[in-house]
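>>> Sequence and predicted structure, then a few things I'm wondering about:
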Amino acid sequence: MPRLSANLGFLWADLALPDAIRAAAQAGFDAVECHWPYGFDAGDVGAALTETGLSMLGLNTVRGAPGENGLAALPGREDEARAAIAQALEYADRIGCKAVHVMAGFAEGADASAAFDANLNFACDLAARQGATVLIEPLNRYDAPGYFLRDADQAAGIIARLGRDNLRLMFDCYHLQIMQGDLTRLLTRMAPVTGHIQFAGVPDRGTPDRGEVNYRHIFAHIDAMGWDRPLGAEYRPVGPTGDSLGWMQSLR
């Protein structure tokens, strides 16, 4: 069984973020990650991380206005996108978090691509000052129709084109199984550009011991690749999170 990170955007989402960190530690997770922590004081979050000994692996830039899903690929919204990037990196620095997921948003076309490239260069410059990594993540067309990043190959192409050492792929097995499948080969092919790996059951984003993906096989393959960082459990529990954790034993 690999080391595991609890994504507190979905797990223990009913608790204040500092208390969710404590719950994750008590449940046996090795690290945590989150979506949008900005409603919680960074000092309180940092104190909970210090108390539990857990690291916060990553957090997201804000989505934008209601109905939006990120700003970085939206032409004409560069000032807002860069303010969101600066906000995320400043918060991350205060809590010792070393990765920020820059959300692209709903967009397509050459202008969106140019805006995303420019904003990612800005993010990488800013992140480099604090030794942080910038992550980009493809989202599936059912959960996020019209999202700019659609698959791992598109993301890898951006990473290659920009040539930034601190720009990496967030490989979410849930999204990429839906969009591309063939996860074993895709993980191997994307390993050189991957900065973080997440997982959930497919197709309902439930616990990983149910659905069409055999995570016993996937975890063994990731281990054989030499990956030694925690994998992010980003699934939607049905009912209390504590009641959904049987997979941590069954997948062993």
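Looks like it arrived, so ask away. Since we're looking at a predicted model, the values are computed, not measured. Numbering: from 1, shown residues only.
>>> going forward, measure contacts between C-alpha atoms and count neighbours the same way
Noted.
>>> helices or strands next to the helix or strand harbouring His196 in the packing?
Counting by DSSP states H and E, the element that carries His196 is strand 194-199. Counting contacts by 3 or more Cα pairs under 8 Å, 6 or more residues apart in numbering; DSSP states H and E, strand 194-199 packs against strand 167-172, helix 173-179, strand 231-233.
>>> In addition, the following structure is provided for comparison:
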Amino acid sequence: MRFSANLGFLWSELALPDAIRAAKSAGFDAVECHWPYDTPSEKVAAALADTDLKMLGLNTRRGDVAAGENGLSALTGRVEEARAAIDEAIAYGAAIGAGAVHVMAGFAGGTGAHDCFVKNLKYAADQAAQHGMTILIEPLNKYDAPGYFLTTTDQAVNLIETVGTNNLKLMFDCYHVQLMEGDLTHRLQKLQPHIGHIQFASVPDRGPLDQGEINYGHVFDVIASLDYDAPLGAEYKPNGPTEKTLGWLADIRR
């Protein structure tokens, strides 16, 4: 089983190129990030080349962070900004050889938001296809992101089927899905054809895997039984130096 370090949380105190090198030293097989845009893409590409790691994906910008925004693509009246963020993410991802872009919906609701998100996702999928990239959408839980447009896997599948492109997939974050829906292993089995990436963290505190209510040994066994062989994303918040929270990885490697 292979694992990706989400550098939005792991080694977040380091510059992104240094965090990539730290992930390599710790034994990760790939990396992923949130918003890398303050770092020139050529520096990230150089670090990836030095470490022979793949950048799995990155997020579109959230919008006006100071105003509390968390994505733009489901916000009616913000199509131009949303598509500029999509274009930026795809261009940056292409420059560093990333495989996917997570298009963030934002805080919205209703049929207008649904229709807006569908149109922007069609646009994103078309643009990403030109670079052989995947577009991901991720349901977020109502506790961490109250009011976020996309909250359940059923809603995500409906969007994927409505858009109808082969390169739009579900980012299945076990942390968010457990808080909103539970029944992780059955959902993983049912949703496998739609899944483009899997992430994990403990529940309910989004910390390392040696705590919380999820038996990840069992979850990982189920994922392996599905012949899912892409790296799984460690997107948890370290409760100390990242290196000291990697006992789970050492145990699996043994």
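Cool, got the structure. On a predicted model such as this, the values are computed, not experimentally measured, just so you know.
>>> Any idea which of the helices and strands packed on strand 194-199 of the first structure gets closest to Ala20 of the first structure?
Evaluated over these, closeness to Ala20 of the first structure peaks at strand 231-233, with 14.0 Å, by Cα to Cα.
>>> Which other helices and strands does the closest one contact?
Contact partners of strand 231-233 of the first structure among helices and strands, from 3+ Cα pairs under 8 Å, 6+ apart: strand 4-7, strand 194-199.
>>> Check the mean deviation of it from the second structure.
In the superposition against the second structure, strand 231-233 of the first structure averages 0.1 Å from its aligned positions (mean Cα distance after the TM-score superposition for the first structure).
>>> Count residues in the vicinity of Cys33 of the second structure, would you?
22 (other Cα atoms under 10 Å).
>>> The first structure: which residue goes with that one?
Residue pairing (TM-score structural alignment): Cys33 of the second structure is matched to Cys34 of the first structure.
>>> could you measure that match against Leu139 of the first structure, distance?
17 Å (Cα to Cα, to the nearest Å).
>>> next one: Gln177 of the first structure
Separation of Gln177 of the first structure from Leu139 of the first structure (Cα to Cα): 11 Å.
>>> ok, these two, which is more surrounded?
Leu139 (24 against 20).
>>> on that earlier part again, give me every residue that touches the match of Cys33 of the second structure.
Contacts for Cys34 of the first structure were tallied using Cα atoms under 8 Å, 6 or more residues apart in numbering; they are Asn7, Leu8, Gly9, Met56, Gly58, Leu59, Asn60.
>>> For Arg82 of the first structure, find the nearest of the helices and strands packed on strand 231-233 of the first structure.
So among these, strand 194-199 is nearest, using Cα to Cα, at 21.5 Å.
>>> What range does stretch 181-199 of the first structure cover in the second structure?
Mapping stretch 181-199 of the first structure onto the second structure (TM-score structural alignment) gives residues 182-200.
>>> What are the contacting residues of that stretch?
Outside stretch 182-200 of the second structure, the residues touching it (Cα under 8 Å, 6+ apart) are 134, 136, 157, 160, 169-175, 177-178, 219, 222-223, 226, 230, 232-236.
>>> And the buried ones among these, selectable in PyMOL?
Command for PyMOL that selects the buried part of these, burial taken from 16 or more other Cα atoms under 10 Å:
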select buried, resi 134+136+157+160+169+170+171+172+173+174+175+177+178+219+222+223+230+232+233+234+235+236
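>>> what ranges do the strands span in the stretch 51-200 of the second structure?
Along the stretch 51-200 of the second structure, the stretches classed as strands by DSSP state E, counting those that start in this stretch are 54-55, 57-59, 100-102, 134-137, 168-173, 195-200.
>>> which part of the first structure lines up with the first one?
Which is strand 54-55 of the second structure. Going by TM-score structural alignment, strand 54-55 of the second structure lines up with residues 55-56 of the first structure.
>>> What of the fourth one?
Counterpart in the first structure of strand 134-137 of the second structure, with TM-score structural alignment as the criterion, is residues 133-136.
>>> The matching stretch vs the second structure, average offset?
Between stretch 133-136 of the first structure and its aligned stretch in the second structure, the superposed structures give an average distance of 0.2 Å (mean Cα distance after the TM-score superposition for the first structure).
>>> Surely Ala19 of the second structure touches Leu7?
Yes - between Ala19 of the second structure and Leu7 a contact is recorded at 6.7 Å, counting by Cα atoms under 8 Å.
>>> Specify which residue of these two has the higher count of neighbours.
Counted by other Cα under 10 Å, Ala19 of the second structure and Leu7 do not tie: Leu7 has more neighbours, with 27 against 22.
>>> Name the nearest residue to the more buried one, ignoring sequence neighbours.
Cys33 (4.9 Å; Cα to Cα, 6 or more residues apart in numbering).
>>> rewinding a little: in CSV, list the helices and strands packed on strand 194-199 of the first structure along with distance to Leu251 of the first structure.
Converted to CSV, those look like this (distance: least, Cα to Cα, whole Å):
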stretch, distance to Leu251 of the first structure
strand 167-172, 18
helix 173-179, 16
strand 231-233, 13
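>>> Out of these, which gets nearest to Arg150 of the first structure?
The nearest among those, by Cα to Cα, is helix 173-179 at 7.4 Å.
>>> I'd like to know which elements that closest one is packed against.
helix 183-190, strand 194-199.
>>> Deepest-packed of these, please.
strand 194-199 (a mean of 21; mean count of other Cα atoms under 10 Å).
>>> once aligned to the second structure, how far is it on average?
Relative to the second structure, strand 194-199 of the first structure is 0.2 Å off (mean Cα distance after the TM-score superposition for the first structure).
>>> related to what we said a few turns ago, how far off centre is the match of strand 54-55 of the second structure?
Centre-to-centre, stretch 55-56 of the first structure and its host chain are 13 Å apart (Cα atoms, centre = their mean, to the nearest Å).
>>> Also stretch 127-147 of the second structure?
How far stretch 127-147 of the second structure lies from its chain's middle: 7 Å, per Cα atoms, centre = their mean.
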